[in-house]
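> Generate coordinates for the sequence data below:
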Amino acid sequence: METKQGAVERAYRALKEMAASYKFKPDERLNESTLSVQLNISRTPLREALNRLIAEGFFTFRSGQGFYCRSLNPSEIMDLYEARAAIESEAARLAARRFDPAELAGLQRFLKESEAVYSPGVSPVELVRLDEEFHLRLAKLSGNAELVRLLENVAERIHYIRIIDLQSLSEREGVPAITIRPHVRILAAVKAGNEEGAAREMNAHISRRLEEVTQNVRMAFSRIYAP
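Model (predicted):
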């Protein structure tokens, strides 16, 4: 028999995939009754799952109205990507100066093991999860807890659009376009103690996506509202 926590986790994963595949339109109000029947789950674990996804930027809650799919605002997303580039570039710079060798070796192993996941048919949700873990672990090598907290906040707020971004990229250019090579270059600079090189590689990595994010938001809108 499924436990309450198991039901929450199942609903969380299902709703996340639904949001990532454009099952909900931006600013659309969610029908909890319909979702409860569709997912074969009671309202309490459904709401717990929805609240988890609010924290990750997939949905919002309006008092007295209910849960809504979040908006897609290109200007806000650009601001967040720019903030992310600044935070992560400084974190990479400090990581090159302060990294713990054992933690760096662990991150290198994680990156090598995750390479096999980058294959045809893999969910963009899973790719973003691996990518976020890499960036967060790298930020922790900086030894600066405030930078880590700032990155966690920004990552939560762009999580939804990053899934759209990766999905659009893989559809347009194929899975080989999604690669760990930029991460390998960043780690190499960190390991060499090259502070400027690590910051430069990180900034280039994030800025490449920044240049395409507005286009991908527009593509998402065209996909969502396609007849």
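> Going by C-alpha atoms from here, please, whenever you check contacts or count neighbours.
Noted.
> Which residues outside stretch 128-137 are in contact with it?
Taking contacts as CA atoms under 8 Å, 6 or more residues apart in numbering, the residues outside stretch 128-137 that touch it are 88, 107, 110-111, 114, 148, 151-152, 155, 159, 162-163, 166.
> Another for comparison:
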Amino acid sequence: MSTTGLPQGAVPKLERPGPLRDRVYEALLELITTRALQPGQHLVESELAGHLGVSRQPVREALQRLNADGWVDLRPAQGAFVHEPTEAEADQLLTVRTLLEAEAARLAATNASASAIAVLEEMCAEGERAVAADDVDAAVAINARLHAKIMELAGNTVLAELAAQVDRRVRWYYTPVARQRGRQSWIEHRDLIAAIADRDGQRATEVMRAHTEHTRKMYHDREKK
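Next comes the predicted model:
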């Protein structure tokens, strides 16, 4: 499967300003993390350039950077392919995510104001509406925003920086199981927000740990089918 078969409307517009190679990199990374470009898919420079409305040179530079960052595999005499994560890679990444987010939940329970909790509750309601409408892309995006907000409320800059390094890969792994996680994921979010609102750091830690572990297990169960 080559890049010709991108879903209708999947290609993001290139934002200005900024170096063209950086904007192409961000556009391709978004297509990969949302799985508009699937793991193992052949990436043809000329086709990608056509989709993005640019020359082949910034696409080539972006693919080289994506290869260095582990998102794309460059194979001699074959070309570029979206990286196919191994089970070990996914397990390691999602385990680290559990550690970071459990600590963030504990700290958020200490630091969150009433107005911040109201923001979390509105995000959760948005996510529930997305699930009810079977809008997987929206549910994934809102899930990422909610987790990022909890990380922000933790108030730990180093923790936030570490979480940002794994955020996009978490989205990459979460997208295939988002529909299956469905409503249950948002029930868990409600429990988490309640623990934060109650200032119960231990409970928030436990709920977040269980929540992220459910996603990790479901991803692995899916890969084994």
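> could I get the contacts of stretch 128-137 of the first structure as a markdown table with secondary structure and neighbour count?
Formatted as a markdown table, these follow (DSSP: H, G, I helix; E, B strand; the rest coil; neighbours: other CA atoms under 10 Å):
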| residue | secondary structure | neighbour count |
| --- | --- | --- |
| 88 | helix | 25 |
| 107 | helix | 19 |
| 110 | helix | 15 |
| 111 | helix | 20 |
| 114 | helix | 15 |
| 148 | helix | 21 |
| 151 | helix | 23 |
| 152 | helix | 17 |
| 155 | helix | 20 |
| 159 | helix | 21 |
| 162 | helix | 23 |
| 163 | helix | 22 |
| 166 | helix | 22 |
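> mind listing the helices for the first structure?
Ranges of helices within the first structure are 4-20, 32-38, 43-55, 74-98, 101-114, 124-140, 145-173, 181-191, 195-224, based on DSSP state H.
> Spit out the contact partners of the residue positioned nearest the centre of the second structure.
Nearest to the mean C-alpha position of the second structure, by CA atoms, centre = their mean, lies residue 171 at 1.7 Å. Shown in contact with residue 171 of the second structure (CA under 8 Å, 6+ apart): 33-34, 140, 144.
> what's the answer for residue 139 of the second structure, then?
Going by CA under 8 Å, 6+ apart, residue 139 of the second structure touches 127-128, 130-131, 178.
> That one corresponds to which position in the first structure?
In the first structure, the residue paired with residue 139 of the second structure according to TM-score structural alignment is residue 127.
> Kindly report the same for residue 119 of the second structure.
Using TM-score structural alignment, residue 119 of the second structure pairs with residue 106 in the first structure.
> ok, back up a step: between the contacts of residue 139 of the second structure, which is nearest residue 75 of the second structure?
The closest of those to residue 75 of the second structure turns out to be residue 178 (CA to CA; 30.9 Å).
> Confirm for me that that closest one is in contact with residue 138.
No: contact between residue 178 of the second structure and residue 138 fails when scored by CA atoms under 8 Å: they sit 10.2 Å apart.
> related to what we said a few turns ago, could the helices of the first structure go into JSON lines alongside distance to residue 63 of the first structure?
Shown next, in JSON lines, are the helices of the first structure (distance: least, CA to CA, whole Å):
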{"stretch": "helix 4-20", "distance to residue 63 of the first structure": "21"}
{"stretch": "helix 32-38", "distance to residue 63 of the first structure": "15"}
{"stretch": "helix 43-55", "distance to residue 63 of the first structure": "13"}
{"stretch": "helix 74-98", "distance to residue 63 of the first structure": "23"}
{"stretch": "helix 101-114", "distance to residue 63 of the first structure": "41"}
{"stretch": "helix 124-140", "distance to residue 63 of the first structure": "29"}
{"stretch": "helix 145-173", "distance to residue 63 of the first structure": "20"}
{"stretch": "helix 181-191", "distance to residue 63 of the first structure": "41"}
{"stretch": "helix 195-224", "distance to residue 63 of the first structure": "26"}
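> Before I go, just wanted to say thanks for your time.
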